[in-house]
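Undergrad: All I have is the shape, not the residue letters:
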């Protein structure tokens, strides 16, 4: 199957960032893509104005691109933060204020996957208290996602780049998803499988796919080392994606890589043009 049999989307928070946010959907469409994803696009503002949300919705519509993945508010990303929902005080309050805003925006554009980054450990805070706060806020997010028919995603990050982030294995992220499902009874919390992050942690990617393919709600890829496009590192990404398909994963594969020194539009030469428009 190789790269031609999967449903790819472009992460517009890491690719096409040489352009203003509202110009990125059209740039992705010009490169041949019909599906995109985003981190929380307003970064420091968990509750952007309706005007700002309408403008992004219109940009997606005008470009003919479908938003298939969206992060809840996660603090400064890119930057030092790795989520807000387990961070005591103002940050977790900002996350809670964002939950209905993010779910409403996602619903308005037909997005059915919402990613909730767990947040860093905080010096001086009790890890058990952070975990209890996280579960409370994740249950809130899961219920909001359920109301729009969406999946709540939990992601493991890599320890070298995110040393204070506690979810650094596939098993740890799946464990949290299980706790959320047990707390809500909804069953809509799933694992965001990012092959780059797991590879950076030295995890056995084949074993992770075999163990958790049925728990995966979304996939993201970048090559390792370097977090570049497929083919710039050493990961056997074609084979790994085929393994996911063989294991029954039918969903989206987000391109969450850095384009390097090239313009983003020139970083897709590894993927045939005809394979970029996502199948329904």
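TA: Cool, got the structure. No experiment lies behind these values; they were computed from the predicted model shown. Numbering: from 1, shown residues only.

Undergrad: use CA for all of it now, contacts and neighbours both
TA: Noted.

Undergrad: longest helix of this structure?
TA: For the chain, the helix with the greatest residue count under DSSP state H is helix 127-147.

Undergrad: any residues touching stretch 67-79, and which ones?
TA: Contacts to stretch 67-79, defined as Cα atoms under 8 Å, 6 or more residues apart in numbering, come from residues 9, 35-40, 43-46, 60, 81-85, 91, 94-95, 98-99, 102, 106, 109-117, 119, 252.

Undergrad: can you give me the helices for the stretch 151-280 of the chain?
TA: 170-184, 195-200, 205-212, 237-246 (DSSP state H, counting those that start in this stretch).

Undergrad: got another, please set it beside the one above:
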């Protein structure tokens, strides 16, 4: 869904993990297209072969804006990614390889490299050094593919053990590794819970931002259901010249379709 505003253009992608959950995953592509979305994103395509995912997207007439690297099984140290787990180097590399294979096959421009949880008892400096080395390896694999890798920080209220502490830390890693290949996933919801100051932080990180995701706080519903001044935040994103997709990674408060009224109300 592409919206022209006075400030510039905004391109919204439906997140198929969070939206249209009353439907099966395969039905969500058509549902998003029917709502007017021209792109979708989702964390994990790996339950289906890449050619089947591609067929669903083509039939619906949408492109795929972002996928994540694979997560480990429930209850494992790598349930939110393997980047910060020193003993999971092989799993991390296999996951990055698989994600790049899917992204290449599906023409996905952005892959979120999940940092994951720092295991209990593992020294923080050791885990961080291993994470930076992992991201550097991933950047080498992505170099020349045209795929942008992005790093996301998850707020400490929702996930105290998540390895990547802040978007500023993500930007520092990207800068140290390869800023042409690695960038920041600016998640407005996590940034607000982390410490707010959204517009100033967006502007300070702008050159590193490779993808944006949105949800309101509290509740993680659609924009307009919480405290975030989305009229101003989205106007600033549009005016910044950011041309990437904005993933709607929120849980609709009263159903996906009914909740989409926020787009016209907030962006007009």
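TA: Cool, the structure landed. Bear in mind that the values here come from a model prediction, so they are computed numbers and not experimental data.

Undergrad: Please state their TM-score.
TA: The TM-score (TM-score structural alignment, normalised by the length of the second structure) is 0.88; 261 aligned residues with a Cα RMSD of 2.5 Å.

Undergrad: re earlier: which among the contacts of stretch 67-79 of the first structure count as buried?
TA: 9, 35-40, 43, 46, 60, 81-85, 91, 94-95, 98-99, 102, 106, 109-117, 119, 252 (16 or more other Cα atoms under 10 Å).

Undergrad: Where strands are concerned, which of these count?
TA: Under the assignment DSSP state E, those contribute 9, 35, 36, 37, 38, 113, 114, 115, 252 to strands.

Undergrad: Pick out the most distant pair among those residues.
TA: Pairwise distances across those (Cα to Cα) peak at 16.4 Å, for the pair 35 and 115.

Undergrad: okay, and stretch 93-106 of the first structure goes to which residues in the second structure?
TA: Stretch 93-106 of the first structure corresponds to residues 90-103 of the second structure when matched by TM-score structural alignment.

Undergrad: ugh, wrong one, I meant stretch 216-234 of the first structure
TA: Per TM-score structural alignment, the counterpart of stretch 216-234 of the first structure in the second structure is residues 209-227.

Undergrad: What is the distance between the matching stretch and the centre of its chain?
TA: 12 Å (Cα atoms, centre = their mean, to the nearest Å).

Undergrad: which of the residues in it are buried?
TA: 209-217, 220-225.

Undergrad: In strands, which of these fall?
TA: Using DSSP E, the subset of those located in strands is 209, 210, 211, 212, 213, 214.

Undergrad: Give the aligned equivalent of residue 53 of the second structure in the first structure.
TA: Following TM-score structural alignment, the counterpart assigned to residue 53 of the second structure within the first structure is residue 56.

Undergrad: how close does that match get to residue 269 of the first structure?
TA: Residue 56 of the first structure is 27 Å from residue 269 of the first structure, where distance means Cα to Cα, to the nearest Å.

Undergrad: before we move on, the earlier item: in a markdown table, list the ones in strands among the buried residues of stretch 209-227 of the second structure along with distance to residue 8 of the second structure.
TA: A markdown table is the format used below for those (distance: Cα to Cα, whole Å):
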| residue | distance to residue 8 of the second structure |
| --- | --- |
| 209 | 17 |
| 210 | 18 |
| 211 | 17 |
| 212 | 16 |
| 213 | 18 |
| 214 | 18 |
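
Undergrad: Looking at these, which is nearest residue 141 of the second structure?
TA: Out of these, the member with the shortest distance to residue 141 of the second structure (by Cα to Cα) is residue 210, at 17.6 Å.

Undergrad: surely the closest one meets residue 244?
TA: Yes: shown here, residue 210 of the second structure and residue 244 form a contact pair, counting by Cα atoms under 8 Å, at 7.0 Å.

Undergrad: if we can go back for a sec, just send the ones in strands among the buried ones among the contacts of stretch 67-79 of the first structure back as CSV, with distance to residue 177 of the first structure too.
TA: Putting these into CSV (distance: Cα to Cα, whole Å) gives the following:
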residue, distance to residue 177 of the first structure
9, 24
35, 26
36, 24
37, 21
38, 21
113, 14
114, 13
115, 12
252, 19
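
Undergrad: so what's the nearest residue to residue 91 of the first structure once chain neighbours are set aside up against?
TA: Nearest non-adjacent residue to residue 91 of the first structure, counting by Cα to Cα, 6 or more residues apart in numbering: residue 84, 5.3 Å away. With contacts defined as Cα under 8 Å, 6+ apart, the neighbours of residue 84 of the first structure are 73, 74, 75, 91, 92, 94, 95, 117, 118, 119, 120.
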